[in-house]
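Asker: sequence? don't have it. structure:
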C-alpha cells in the first residue's frame, strides 16, 4: 500500500518544510489537489506552486487535476515537475487522447471517477492507464465523510482490471480515507490511498505513516 498524503490539508504557509518532513518520515508520494473553481466549487494551487516546490522535494508528485478541459495544461504540469497526472473522465471530452498525451510527455497517466460515474467509462481506455482514482467523496473540499459504496466500486474495478490483463494498474482512493477504512480498501483491491486531515491532523508524520501501514495489513 502506498500512502499519498494530500497537501490540501497541510499548512500552506510552510509547504517546503512539510515536503521535507514527509520525505524524512518515509513517505514516498504526495498528492496535489489542483482545483479551478469550475469543475469543483473550490480553488487551490496550480502549476506555478508545484514548479516552485519541485526543487525542494524528491517525493513522487501525484497531481490530481480537478479542472475543466485538463488537456490544455498537460505540458505545463510536466514542466512544473509532475510525475503523474490524473484527469477526471467527466472533465475531458477526449479521454483517450488526453491519457495518451500525458504518457507521451513522459508522465504516468491516471483517470479519476466521481462517486456516481460508472466504471464502464473506462472500458476502452484500460490500456492507456497507469492508475484509476476512485473518488470516495464528491470532489471539492477536504474533510468529507467516506461513501461506503466505494468499497464495492473498488472491488468491481479490481476484478475488471484483472480480467483485462491489467492487474498492474494501480487503484487509488481519495476522500475520507482513515485508519478505520484503510484495511477494507486494501482488501477490496486499492493500492494507493490519499489521506488529508486524517494524516496531517495527527503528527508526527512517521508515526502516522506507520499507523496507516499497520492498518493496511
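Answerer: Perfect, thanks for sending it. In this text, all values refer to a predicted model and were calculated from it rather than measured experimentally.
Asker: contacts, neighbours, all on C-alpha from now
Answerer: Noted.
Asker: quick one, strands of this protein?
Answerer: Per DSSP state E, the chain carries strands over the ranges 2-5, 29-35, 60-66, 84-88, 108-113, 131-135, 170-174, 192-195.
Asker: Can you say which of those strands is nearest to residue 211?
Answerer: strand 2-5 (10.9 Å; C-alpha to C-alpha).
Asker: now for that closest one, which elements pack on it?
Answerer: On a contact count with 3 or more C-alpha pairs under 8 Å, 6 or more residues apart in numbering; DSSP states H and E, strand 2-5 meets strand 29-35, strand 192-195.
Asker: and the comparison structure, right after this:
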C-alpha cells in the first residue's frame, strides 16, 4: 500500500479555515480537518454547524472533543469520509463507531502520547483507523517522537489490517522513516500550511516516499 499524504487544517476562525482548506484540498484528494472544543484540546475551532467540507477531496474529521456524542447530528449532516475521536474522550466508543458505520462513515480512534495501546485493545476492532498522536493538541507543529512507532507495532500485533496514521511533526526528513515504521497515512500540518510554498512542501514529502 502506498502511503497517503493528508494535508491538515487546524484553524481558529472561518477565514483561516477557508484558506487552509483551499490549500489542503488543492494538493491532495484526502484532507485531515482538526476540530477542537477548548476542553480536550486547549484551542477552539469554528463550530461544526458552521464549517463545510471540500467538494474536490474526501475529508477525515479529527474531533478533539471531550464529549463527541454531543456532535453526532452535525457530523452525520456533514457526512465526512471518516470521523476520528479520542480514546481519552468521554463516550461509549463502540456505540459512537456504530452510529458512524450505520450512516456510511468510517470510524477512527486517536491515542495521545501517554495512552498505552493496551487501553484500547478491547475497543480498537470497532474502528477502521487508528491515529498515533505525537503533536500538540489543537496546534500545527510539534515534534515527531519516533519512539511512538513502537505503538504502531503493538497495534499491528493486535489488529494487523487496520489503517494507521500519524499526526504531529511530520516533515520531509522523517516521512520515509514513519512509513517504514508502519504508517499508512501521514497527516501533515505545519510543514505544509506554514510553508512559503505549500505545493513545494507537499512535493518534498511525496519525493521522500519514492
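Answerer: Yep, it's here. These numbers come from a predicted model, not from an experiment.
Asker: quick revisit: most tightly surrounded among the helices and strands packed on strand 2-5 of the first structure?
Answerer: Ranked by mean neighbour count under mean count of other C-alpha atoms under 10 Å, these are led by strand 192-195, which reaches a mean of 25.
Asker: what span of the second structure lines up against that strand?
Answerer: Residues 185-188 of the second structure are where strand 192-195 of the first structure lands when matched by TM-score structural alignment.
Asker: What separation do you get for the residue of the first structure positioned farthest from its centre and residue 156 of the first structure?
Answerer: Here the centre of the first structure is the reference, and by C-alpha atoms, centre = their mean the most remote residue is residue 163, at 23.5 Å. Residue 163 of the first structure sits 11 Å away from residue 156 of the first structure when distances are taken as C-alpha to C-alpha, to the nearest Å.
Asker: just the helices in the first structure please.
Answerer: Applying DSSP state H to the first structure gives helices spanning 15-25, 47-53, 74-80, 95-104, 149-163, 179-188, 197-200, 205-216.
Asker: Go through those helices and pick out the most buried.
Answerer: Most buried of the helices of the first structure, by mean neighbour count (mean count of other C-alpha under 10 Å): helix 197-200, with a mean of 21.
Asker: for stretch 165-184 of the second structure, the distance to its chain's centre please.
Answerer: 13 Å (C-alpha atoms, centre = their mean, to the nearest Å).
Asker: do stretch 109-125 of the first structure as well
Answerer: On the basis of C-alpha atoms, centre = their mean, stretch 109-125 of the first structure sits 14 Å off its chain's mean C-alpha point.
Asker: can you name the residues of the second structure that it overlays?
Answerer: Alignment of stretch 109-125 of the first structure against the second structure: residues 107-123, by TM-score structural alignment.
Asker: end-to-end on the matching stretch?
Answerer: Stretch 107-123 of the second structure has an end-to-end distance of 12 Å (C-alpha to C-alpha).
Asker: measure the residue positioned nearest the centre of the second structure to residue 145 of the second structure for me?
Answerer: The residue lying closest to the centre of the second structure (C-alpha atoms, centre = their mean) is residue 62, at 4.9 Å. Remark: distance between residue 62 of the second structure and residue 145 of the second structure (C-alpha to C-alpha) = 20 Å.
Asker: With residue 50 of the second structure instead?
Answerer: Residue 50 of the second structure is 34 Å from residue 145 of the second structure, by C-alpha to C-alpha.
Asker: and if you look at residue 89 of the second structure?
Answerer: Residue 89 of the second structure sits 22 Å away from residue 145 of the second structure, going by C-alpha to C-alpha.
Asker: and what of residue 135 of the second structure?
Answerer: 9 Å.
Asker: same thing with residue 83 of the second structure?
Answerer: Residue 83 of the second structure is 24 Å from residue 145 of the second structure, by C-alpha to C-alpha.
Asker: Please say which of these two ends up with more neighbours.
Answerer: Neighbour count, other C-alpha atoms under 10 Å: between residue 83 of the second structure and residue 145, residue 83 has more, with 25 against 14.
Asker: what sits against the corresponding residue of the first structure for the more buried one?
Answerer: Using TM-score structural alignment as the criterion, residue 83 of the second structure maps onto residue 85 of the first structure. Shown in contact with residue 85 of the first structure (C-alpha atoms under 8 Å, 6 or more residues apart in numbering): 62, 63, 64, 65, 74, 77, 102, 107, 108, 109, 110.
Asker: How about residue 155 of the second structure?
Answerer: residue 117.
Asker: what residue of the first structure takes the place of it?
Answerer: With TM-score structural alignment as the criterion, the equivalent of residue 155 of the second structure in the first structure is residue 157.
Asker: for residue 95 of the second structure, same thing?
Answerer: Checking TM-score structural alignment: residue 95 of the second structure goes with residue 97.
Asker: Okay, that match and residue 126 of the first structure: tell me how far apart.
Answerer: Distance, residue 97 of the first structure to residue 126 of the first structure, by C-alpha to C-alpha: 13 Å.
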